[in-house]
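Enquirer: Sequence first, then the predicted structure:
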Amino acid sequence: MSDTLSHRFCTAPLMDWSDRHCRYFWRLFSKRATLYTEMVTTGAILHGDREKYLQFDAAEQPVALQLGGSDPRELAECARIAEQWGYSEVNLNCGCPSDRVQSGRFGACLMAEPELVAAGLAAMREAVAIPVTVKHRIGIDDMEDYAGLTRFVEAQAAVGITTFIVHARKAWLNGLSPKENREIPPLKYDMVYQLKRDYPNLEVVINGGINSLDECKQHLQQVDGVMLGRAAYQVPALLAQVDSELFGGEAGPSPAEVARQMLPYIERELARGQRLNHISRHMLGLFQGVPGARRFRRHLSENAHRPGAGPEVLEQALSLVTQAA
């Protein structure tokens, strides 16, 4: 494993959220976090617009590509492509519970087929030199016993997988929506802690319901790493303390400094045909809890989508916060 790739703190793959603009924005706060793409299906990479799905800015590194799929040959080919594009890691999604995912035979339903997952991960490992990892749940449907979790993990460890990112909730594949699956099944952090105790040679990263760096520190007493999703998206400024509090490095820049650092990026992206609101939508929570935050959000929301909107919209929104502060 590359010594630049740490799983001590990661941002989660978030569908429709953790796109390349979001990751570039997050990276300005933390140099040390490992950032994950949205899940990209093997079909999208093999038959779709590769530039659209795989393009990223070198400044985002270390960045990991999360794949959705179950066919070992397709997974191996996509892992090869990920390595060619310069990703630092490739991760297999065995945790997403949506109907669309099940019909395509990928995501959380794969936890019922540990041997198929192992065949896919083995093929990916054989195809690339970069790390191959897996993200999964503690169980699905009625398979929620600890023995079921260890059966799944042991099957993957047997083909050389050493990093397991575990969402500490089971997934109900029938009866709950993806949103409900993030909220209703109870969090069982103890099962993930037990996994680390029983398999000390594996790297275990915990995910699910973690909302602060204080909580991250508590988890890090039990496991090797933490992964934050919605909290990082909704309150991105908390990422500014990741390097100092979790890695012993320097604190990241202030929200206002990050907003200013986004201006040249926005100019570059607009020149390439992107629209301002595709970038600024990830920045709405930038000043969460700060005087003027609502005015900042409103100005971006009302103006970023207009034809011809440029960096001046962000500058105007920023002035509303600094005036209020």
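Expert: Great, that's in hand.

Enquirer: switch to C-alpha atoms for all contacts and neighbour counts from now on
Expert: OK.

Enquirer: Just the buried positions in stretch 52-63, please.
Expert: Buried positions in stretch 52-63, judged by neighbour count with 16 or more other C-alpha atoms under 10 Å: 53-54, 56, 60-63.

Enquirer: what's the span of that stretch, first residue to last?
Expert: Stretch 52-63 has an end-to-end distance of 16 Å (C-alpha to C-alpha, to the nearest Å).

Enquirer: what about it, distance to the chain center?
Expert: Centre-to-centre, stretch 52-63 and its host chain are 13 Å apart (C-alpha atoms, centre = their mean, to the nearest Å).

Enquirer: Take this one as well and set it beside the first:
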Amino acid sequence: MTKPVINSVHAAGRFSIAPMLDWTDRHCRYFHRLLTKNTLLYTEMVTTGAIIHGRGDYLAYNKEEHPVSLQLGGSNPIDLAQSAKLAQERGYDEINLNVGCPSDRVQSGKFGACLMAEPTLVADCVKAMQDVVDIPITVKTRIGIDDQDSYEFLQTFIDTVAATGCKDFTLHARKAWLSGLSPKENREIPELNYQRVYDIKQDFPALFIAINGGVKTLAETQLHLGNVDGVMMGREAYHNPFLLSQIDELVYGGEKSTHSRHDYAEMMLPYIDNHIRNGGSLTHIYRHMLGLFLGLPGARAWKRHLSEQGHKKGAGVEVVEAALLLVPKS
């Protein structure tokens, strides 16, 4: 099997937060960036149709989010190239192609995990984007789909796409069942197979290989980094965001954070105030902060106050300030 020769890798992806629909919006990413300066952040998956034909601004983000990657959903090389070009013009640091989402809606649009069965089409999509932008084009995929879950199947997929010069792959260490399981079940029922991702790194040493799926602790993160180049954390980073404050030190060798949970909440207040002054709602933001005090005394009161008061008309920073008073400072 021919291995591409790669001169560099996307080092920011040594640790990243997974793109999660309805979760990792621009408010979530702003909050996460306060906690970690180096982690690679991903947008929610955005379809090419939304970018090209949608009425809203689906490429909006905060300048503070860098490094930030736009995850695209699509299978038409021309549409993907147009979307990638627009994203580069807006300043995104990377474009990531979704070849991992198993939902019925995504399948009906012929993108997501079902694209694993068409590696040549994926390669065409990647090449079309590479031809019009200078920023990295990366791929997030599963380790297999349905009964096409042999190691050879995954090897062929990686080899075909990497032949375009694609340098960076994130592998969700579960196969996807395209029928019979919901997207939620696809995150939990197919067995994790971390060894298969490790083996891909061994067989493609020149590629940047990141692992995703079931990562819940910093200890697990460091264990994986002994076998692959990067780790992508999903729901745990969202539900327990304070752990992100240790990433810059433990993964990137930076200085230890001296900020408390209260500090990070207070750092969000100017952002919240600005959002509300511009017509936004506290509801858009506070939901991403609910897990900040996870496991500590007062955590339940913090969540309850935000949930009960944050959605009310006119709710502002005073709601967050009042919720903070319910949590003892450690």
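Expert: Perfect, I can see it now. Keep in mind that this is a model prediction, so the values were computed, not measured.

Enquirer: Pick out the most distant pair among the buried residues of stretch 52-63 of structure 1.
Expert: Within these, 53 and 62 form the most distant pair, 17.1 Å apart (C-alpha to C-alpha).

Enquirer: residues in contact with whatever residue of structure 1 lines up with residue 303 of structure 2?
Expert: Taking TM-score structural alignment, residue 303 of structure 2 has residue 297 as its aligned residue in structure 1. Residues in contact with residue 297 of structure 1 (C-alpha atoms under 8 Å, 6 or more residues apart in numbering) are 284-285, 317.

Enquirer: Mean per-residue distance, the lengthiest helix in structure 2 versus structure 1.
Expert: Scanning structure 2 for the longest helix, with DSSP state H as the assignment, gives helix 77-90. Compared with structure 1 after the fit, helix 77-90 of structure 2 shows a mean deviation of 0.4 Å (mean C-alpha distance after the TM-score superposition for structure 1).

Enquirer: Give me the range in structure 1 that that helix lines up against.
Expert: Residue span in structure 1 matched to helix 77-90 of structure 2, by TM-score structural alignment: 72-85.

Enquirer: chain center to the matching stretch, what's the gap?
Expert: 19 Å.

Enquirer: what's the answer for stretch 83-93 of structure 2, then?
Expert: 17 Å.

Enquirer: Going by neighbour count, which residues in it are buried?
Expert: Within stretch 83-93 of structure 2, the residues scored as buried using 16+ other C-alpha under 10 Å are 83-88, 91-93.

Enquirer: Make CSV out of the residues you listed and add distance to residue 169 of structure 2.
Expert: Formatted as CSV, the buried residues of stretch 83-93 of structure 2 follow (distance: C-alpha to C-alpha, whole Å):
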residue, distance to residue 169 of structure 2
83, 20
84, 17
85, 21
86, 22
87, 20
88, 20
91, 21
92, 18
93, 16
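
Enquirer: Identify the residue spatially nearest to residue 127 of structure 2, adjacent ones excluded.
Expert: Leaving out its chain neighbours, the residue that sits closest to residue 127 of structure 2 by C-alpha to C-alpha, 6 or more residues apart in numbering is residue 164, at 6.0 Å.

Enquirer: same check, this time on residue 123 of structure 1
Expert: In space, residue 123 of structure 1 is closest to residue 76, 5.3 Å off (C-alpha to C-alpha, 6+ apart).

Enquirer: same question, residue 50 of structure 1
Expert: residue 44 is the one closest to residue 50 of structure 1 (C-alpha to C-alpha, 6+ apart), at 7.5 Å.
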